[in-house]
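Trainee: sequence? don't have it. structure:
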């Protein structure tokens, strides 16, 4: 089973790059634990080089550079840094019937046992009791631009904002049951709660993952993303619409990760979301089914 701290916890569009990093690092941890590399050995550190004294100017540059690279290499290993990238296809906005392909570069690092950074923000493990875990999150929400799709013209932009949140998760064999809370400060000023279950299974160097989740949003969030005010109706031609709090969507994702060795991994993932309730009924929504897919490769130091 994947280490608990690297499981999927957020599924919003802006988190795509961070999600990829989390999953690839999880697979890397799993690969190392199962010793899937040919040698099973941990990467060896570059031998330390002591810079020569300043009275030998001709030989200062190369040893100093080697020493600096050694320090950088050790830091990348200590912080469990993952670098990678890929491509993702997804609706141009939540509810769109058209798709966009976008790159997903990412970097992720772990500081000590409890603090982690990825493109979605900073997370901190707060407390654990047996198989029950609690963590806090500081991230961001990118909002929505009306030029993301021609269908949004006249609706105006939803500004970006900070995200304050937390997660509670419980492990049970190959499954993890989780619930996340996200409060957006600035931008939509809305709140989302996601709950779901994550399953994973390893066969040799392959790791198979399935995740099923549902997302609830408050009235402020729903009205920001799916409502149409009188002014927006006049500017866009869409009918006026009031979106109330409730279940926003359900999501199912299936993925497979292949570990070439203890460093290199490649992952393919397919997802299907379905909008519900007032979100699905919104005149902004062109299609309730929201499929997506990604392919990514990562390297862990």
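Mentor: Thanks, I have the structure now. Just so we're clear, the structure is a prediction, and the values are computed from it rather than from any experiment.

Trainee: going forward, measure contacts and count neighbours with C-alpha atoms only.
Mentor: OK.

Trainee: Check the secondary structure at residue 223 for me.
Mentor: Reducing the assignment at residue 223 to three states with DSSP: H, G, I helix; E, B strand; the rest coil gives helix.

Trainee: For it, give its distance to residue 241.
Mentor: With distances defined as CA to CA, to the nearest Å, the gap from residue 223 to residue 241 amounts to 8 Å.

Trainee: same thing with residue 267?
Mentor: Taking CA to CA as the measure, residue 267 and residue 241 are separated by 40 Å.

Trainee: of these two, who's got more company?
Mentor: Neighbour comparison, residue 267 and residue 241: the larger count goes to residue 267, with 22 against 19 (by other CA atoms under 10 Å).

Trainee: tell me the contacts of that one?
Mentor: For residue 267, the contacting residues are 24, 255, 256, 257, 258, 295, 296, 297, by CA atoms under 8 Å, 6 or more residues apart in numbering.

Trainee: Among those residues, which are located in strands?
Mentor: The members of the contacts of residue 267 that map onto strands under DSSP state E are 255, 256, 257, 258, 295, 296, 297.

Trainee: What is the burial count for the first one?
Mentor: Right, the one you point to is residue 255. The burial count assigned to residue 255 is 19, neighbours taken as other CA under 10 Å.

Trainee: for the residue lying closest to it once chain neighbours are set aside, what are its contacts?
Mentor: With CA to CA, 6 or more residues apart in numbering as the measure, residue 269 is the residue that lies nearest to residue 255, at 4.2 Å, once sequence neighbours are left out. Under the criterion of CA under 8 Å, 6+ apart, the neighbours of residue 269 are 253, 254, 255, 256, 293, 294, 295.

Trainee: Structure two is appended below for comparative analysis:
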């Protein structure tokens, strides 16, 4: 971690003191949305961004504990026309623009699961660790016009721990086409019984070990959420990004003893250097 941090510091100094070109290079992103990474500057071929983000977030889903976490940011991307293939963190995926108003995306990611140690207050003692595993994410956004001012969004997450679906609307602020600016999304989130019980259910064995009431959830509405994304090009190579997320749980989820809070929240900020 020290060597990695030192490398970022060197890149940071290089970017600010030796880079003379300022923010806009006039290139167009695949779609002008701050939530969609695009380091290609409108060109076909390889692109690479590397950075760090700092997040302040709930310790686990339903937790009333918060903590700070440092996460790597950026991605390796390859673009050909209106298609981008990418590797970002623990996700390998593709996104493509169709008819100027459809953004389609598919990725394979990794679900880290939950560990008893995620709660410093011992709230998860006796529940054991939830299994890690891969998940497939399919997403589609349909814009009302090719300037991507308003859109509809849908997402399906499926894996060993069940299925989750998301439906909502979005709004972009700003007029630049390089992916900078800000956006907001309001969504309704649904899960099946397997996904619900992976996060908030308590089996008879877990109940005996933890002292919490045995809990079995059915599928349905999980939450109503709102998220805000911001991205700004400091100069040709440096970006600053930020995100805030709030998810208010449904009554079924709130009734679980695991849900110590009625909501989940997260705020984060970070920098990315584009090579």
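Mentor: Nice, I can see it. No experiment lies behind these values; they were computed from the predicted model shown.

Trainee: coming back round to it: corresponding residue for the residue nearest to residue 255 of the first structure in the second structure?
Mentor: Matched across to the second structure, residue 269 of the first structure falls on residue 243, judged by TM-score structural alignment.

Trainee: in what helix or strand does its match lie?
Mentor: Taking DSSP states H and E as the criterion, residue 243 of the second structure maps to strand 238-249.

Trainee: same check, this time on residue 86 of the first structure
Mentor: Taking DSSP H and E as the criterion, residue 86 of the first structure maps to strand 82-91.

Trainee: Show which residues not belonging to that strand make contact with it.
Mentor: So strand 82-91 of the first structure is in contact with 17, 21, 25, 97-109, 290-301, going by CA under 8 Å, 6+ apart.

Trainee: Of the residues you listed, just the buried ones, PyMOL syntax please.
Mentor: The PyMOL command for the buried members of these (criterion: 16 or more other CA atoms under 10 Å) is given here:
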select buried, resi 17+21+25+97+104+105+106+107+108+109+290+291+292+293+294+295+296+297+298+299+300+301
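
Trainee: just checking, which of the contacts of strand 82-91 of the first structure belong to strands?
Mentor: Using DSSP E, those in strands are 99-103, 106-109, 290-300.

Trainee: what do we get in the second structure for residue 89 of the first structure?
Mentor: That one, residue 89 of the first structure, aligns with residue 56 by TM-score structural alignment.

Trainee: Not counting its neighbours along the chain, what's nearest that match?
Mentor: residue 68 (4.5 Å).

Trainee: what's near enough to touch that neighbour?
Mentor: Taking CA under 8 Å, 6+ apart as the definition, contacts of residue 68 of the second structure comprise 54, 55, 56, 57.

Trainee: Out of the residues you listed, which is nearest to residue 165 of the second structure?
Mentor: Within the contacts of residue 68 of the second structure, distances to residue 165 of the second structure taken as CA to CA reach their minimum at residue 57, with 22.1 Å.

Trainee: those strands in the stretch 1-150 of the first structure, which residues are they?
Mentor: Using DSSP state E, counting those that start in this stretch, the strands found in the stretch 1-150 of the first structure span residues 82-91, 99-103, 106-111, 115-118, 121-129, 132-141.

Trainee: which residues in the stretch 101-250 of the first structure form helices?
Mentor: Under the criterion DSSP state H, counting those that start in this stretch, helices of the stretch 101-250 of the first structure are mapped to 219-226, 230-236.

Trainee: nearest to residue 115 of the first structure, of the ones you listed?
Mentor: With CA to CA, the closest approach to residue 115 of the first structure among these belongs to helix 219-226: 28.6 Å.

Trainee: Which residue numbers in the second structure does the closest one align to?
Mentor: Matched against the second structure by TM-score structural alignment, helix 219-226 of the first structure falls on residues 193-200.

Trainee: Check the mean deviation of the matching stretch from the first structure.
Mentor: On superposition with the first structure, the mean distance recorded for stretch 193-200 of the second structure (mean CA distance after the TM-score superposition for the first structure) is 0.8 Å.

Trainee: picking up where we left off before, the residue nearest to residue 56 of the second structure corresponds to which position in the first structure?
Mentor: Under the alignment (TM-score structural alignment), residue 68 of the second structure pairs with residue 101 in the first structure.

Trainee: and the gap between that match and residue 146 of the first structure?
Mentor: Remark: distance between residue 101 of the first structure and residue 146 of the first structure (CA to CA) = 18 Å.

Trainee: what separates the counterpart of residue 241 of the first structure in the second structure from residue 70 of the second structure, distance-wise?
Mentor: Under the alignment defined by TM-score structural alignment, residue 241 of the first structure corresponds to residue 215 in the second structure. Using CA to CA, we find residue 215 of the second structure at a distance of 33 Å from residue 70 of the second structure.
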